[in-house]
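Trainee: Any chance you could fold what I've pasted below:
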Amino acid sequence: MRVSNEHSGDGNRLPPFRGTVDWAWAEAQAEAEFAAQRVRLRHRLQDRDYPYPRVIQQLANLITGNFD
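Mentor: This next block holds a predicted model:
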């Protein structure tokens, strides 16, 4: 997430004073975005169409040096 001091017309909240950043709001916004990403990732991990267990096992084999 990019924190900007510039006003944008897309409904973003303005900082309290020009040239400052409302860090509490920026942190809350970032946490909300990360939470949404975690939900999407959890959903994808439960998707039966993608072979996650096989991919994870292949990565584990690469990390341990087992190239079978």
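Trainee: can we go C-alpha only for contacts and neighbour counts from here?
Mentor: Will do.
Trainee: What separation do you get for Ala26 and Tyr52?
Mentor: Using CA to CA, to the nearest Å, Ala26 is found at 33 Å from Tyr52.
Trainee: before we go on, could you also do this sequence so I can check it against the first one:
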Amino acid sequence: MELLQIISDHVAIFLVALVVSLAALLFLANKFMRSDSAQGASERNSSDQSPAAVAFRKQLKEINLDLDKN
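Mentor: Alright, predicted model coming up:
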């Protein structure tokens, strides 16, 4: 009976450690992915400053305004 309780305690400790390590891994992966996407957004913004890109954005804003009027 005592052996069963020891095994049960060890399994519970293992499961808690597994859940905590999985949560930490997911948190770090999420943080890593957000930093990559933020870096990509800043690179994309610097490369989109061409006159053609600015004119295209202006046309998109006008189209959106026209759609809102209807």
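Trainee: Please state their TM-score.
Mentor: Superposed pair, TM-score by TM-score structural alignment, normalised by the length of structure 1: 0.51. Supporting alignment: 47 aligned residues with a CA RMSD of 2.5 Å.
Trainee: of Ala26 and Tyr52 of structure 1, who's got more company?
Mentor: Higher neighbour count among Ala26 of structure 1 and Tyr52: Ala26, with 17 against 14, using other CA atoms under 10 Å.
Trainee: Helices of structure 1, residue ranges please.
Mentor: 23-45, 52-64 (DSSP state H).
Trainee: Of all the ones you listed, which one comes closest to Phe17 of structure 1?
Mentor: The closest of the helices of structure 1 to Phe17 of structure 1 is helix 23-45. By CA to CA, the value is 12.3 Å.
Trainee: once the two are aligned, what's the mean deviation for that closest one against structure 2?
Mentor: On superposition with structure 2, the mean distance recorded for helix 23-45 of structure 1 (mean CA distance after the TM-score superposition for structure 1) is 1.4 Å.
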